[in-house]
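**Student:** next comes the sequence, and after it the predicted model I'd like to discuss.
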Amino acid sequence: MKALSPHQTDKHASWAFAESRPDEDEVMLRARERSADLGITPVSEGTAALLTVLAATRSPATLVEIGTGAGVSGLALMRGLSRSAMLTTIDPDAEALRAAREAFADGGFPANRTRMITGRARTVVPRLTSRSYDLVFLDADKASLVFHVEQAARLLRPGGLLVVNDALDQDRVPRPAVREASTVAAREAGKLLRDEHEWFSALVPTGTGVLIAVRR
């Protein structure tokens, strides 16, 4: 294995420091335990902190989360929202949604603040109303990532925010030789958001990459 250069070592140390910076409370730690019990990989600590900051900065009233998991990302988003904001979250796994519901209750969020939909996002998302959402968070099947980015363009109001988790596909995107389907899809989604005139976008190396884009 090729040794890391001093510059690469410093970069890794900075990334590790940033990821260890958040001090998560018992509610979030229990949500992470539920994720582990269900074999679900939640967003990283750094990504969760970023989601809370983005939600608090944008002050969105309506959000869509595609890929609920056991509620870690939903908790992070809800903590940055106003008390009147509504989170719609979609996942095909009913057991994961039950775990997320427990996490939201643990966090003190009433059930009427969330709309939890059990179903495949490819079927559910096209039924959501166009230009009715302020923030869309994607953490679902990579094979459908470009489809969901295109749907986000339809769902978001002008000025709305799109956030894509694991945008580097477990850090495989920067390696040109990697041609796995999930990696190719992540590259295509990133290129779409970079090149399309209707988006301003930036890639943040938090977790395994968070792609942030604003709908013009």
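**Tutor:** Done, it's in.

**Student:** going forward, measure contacts and count neighbours with C-alpha atoms only.
**Tutor:** Fine.

**Student:** can you pull the buried residues of stretch 140-148?
**Tutor:** Buried residues in stretch 140-148, counting neighbours by 16 or more other Cα atoms under 10 Å, are found at Ala140, Lys142, Leu145, Val146, His148.

**Student:** who are the contact partners of the fourth one?
**Tutor:** Under the criterion of Cα atoms under 8 Å, 6 or more residues apart in numbering, the contact partners of Val146 comprise Ala185, Ala186, Glu188, Ala189.

**Student:** for comparison:
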Amino acid sequence: MLHVLRFLAATLRAKAIVEVGTGTGASALWLLEGMVEGGVLTSIDADPVKQRTAREALREAGHPPGSARLITGRAAEVLPRLTDGGYDLVSVGAAGIDAPMYLELGRKLLRPGGVIVFNGVPSTPPSSRGALASALRDLIQAVREDEGLVPVSLPAGPGLLAAAKR
């Protein structure tokens, strides 16, 4: 999955990326590797310990401090404060019950031709019950029905759902 993120960042010649879910910084490293020089990754995570770990990983990998802006907070509160139409790529690290909301918020952030990608979305909508399965079905349906998006499902890792904004 991480190599796909690097590929997307490179293909888009991404200068500005938003990442939902910093984690330990592994995906941030791959995204930065694919971005154009001078680009900025904005990574959001509610866990300050994970943010510190990621910041250290980025520093150890030699990325200058200005290449990544790590924001500690809930993505649902941070995303609406970012610039609409200002991003080449929005990466949602783990599609959870908030995935449909992240689609709505992330789509607004994309410039035309930009891509939103969700990790953890199987190619076939889950048939099981529960909040997560329901959210994933809603996400898949919303992406498929949105005429302003061009979707693709990739069998990378636990599944990747990506959509380009027309």
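**Tutor:** Right, received. Where do you want to start? None of the values given here were measured: they were computed from a predicted structure.

**Student:** quick revisit: weed out the non-buried ones from the contacts of Val146 of the first structure.
**Tutor:** Here, 16+ other Cα under 10 Å leaves Ala185, Ala186, Ala189 buried among the contacts of Val146 of the first structure.

**Student:** please say which position in the second structure the last one maps to.
**Tutor:** If I follow you right, that is Ala189 of the first structure. Counting by TM-score structural alignment, Ala189 of the first structure corresponds to Leu139 in the second structure.

**Student:** not counting sequence-adjacent ones, nearest residue to its match?
**Tutor:** Leaving out its chain neighbours, the residue that sits closest to Leu139 of the second structure by Cα to Cα, 6 or more residues apart in numbering is Pro100, at 4.9 Å.

**Student:** residue in the first structure matching the one you found?
**Tutor:** Looks like Pro100 of the second structure aligns to Val146 there (TM-score structural alignment).

**Student:** please name the nearest non-neighbouring residue to Asp98 of the second structure.
**Tutor:** Per Cα to Cα, 6+ apart, closest to Asp98 of the second structure is Ala135, 7.2 Å.

**Student:** so the match of Ala189 of the first structure: helix, strand or coil?
**Tutor:** Assigned with DSSP: H, G, I helix; E, B strand; the rest coil, Leu139 of the second structure falls in the helix class.

**Student:** and the gap between it and Val90 of the second structure?
**Tutor:** Taking Cα to Cα, to the nearest Å as the measure, Leu139 of the second structure falls 15 Å from Val90 of the second structure.

**Student:** now Lys108 of the second structure
**Tutor:** 10 Å.

**Student:** contacts for the longest strand along the first structure, please.
**Tutor:** For the first structure, the strand with the greatest residue count under DSSP state E is strand 156-165. Identification of contacts with strand 156-165 of the first structure by Cα under 8 Å, 6+ apart yields 43, 47, 130-139, 152, 208-216.

**Student:** do stretch 42-62 of the second structure as well
**Tutor:** Under Cα under 8 Å, 6+ apart, the answer for stretch 42-62 of the second structure is 16-26, 28-29, 65, 68-75, 78.

**Student:** let's see the PyMOL selection covering just the buried ones among these.
**Tutor:** The following PyMOL line selects those of the contacts of stretch 42-62 of the second structure that are buried, judged by 16+ other Cα under 10 Å:
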select buried, resi 16+17+18+19+20+21+22+23+24+25+28+29+68+70+71+72+75
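
**Student:** what do we get in the first structure for Gly66 of the second structure?
**Tutor:** Under TM-score structural alignment, Gly66 of the second structure pairs with Asn112 in the first structure.

**Student:** wait, a strand at that match?
**Tutor:** No - counting by three-state DSSP, Asn112 of the first structure falls outside a strand, being helix.

**Student:** spit out the contact partners of it.
**Tutor:** Contacts of Asn112 of the first structure by Cα under 8 Å, 6+ apart: none found.

**Student:** assumed His197 of the first structure was part of a strand.
**Tutor:** No - applying three-state DSSP, one finds His197 of the first structure to be coil, outside a strand.

**Student:** how much space separates Glu95 of the first structure from Ala16 of the first structure?
**Tutor:** 32 Å.

**Student:** what do you get for Leu168 of the first structure?
**Tutor:** 16 Å.

**Student:** so which of the two has more stuff around it?
**Tutor:** Leu168 (25 against 14; other Cα atoms under 10 Å).

**Student:** sec struct for the more buried one, please.
**Tutor:** With three-state DSSP as the criterion, Leu168 of the first structure reads coil.

**Student:** from the centroid of the second structure, which residue is nearest?
**Tutor:** Ser91 (0.8 Å; Cα atoms, centre = their mean).

**Student:** any idea what that one aligns with in the first structure?
**Tutor:** Checking TM-score structural alignment: Ser91 of the second structure goes with Phe137.

**Student:** and for Glu19 of the second structure?
**Tutor:** So Glu19 of the second structure corresponds to Glu65, using TM-score structural alignment.
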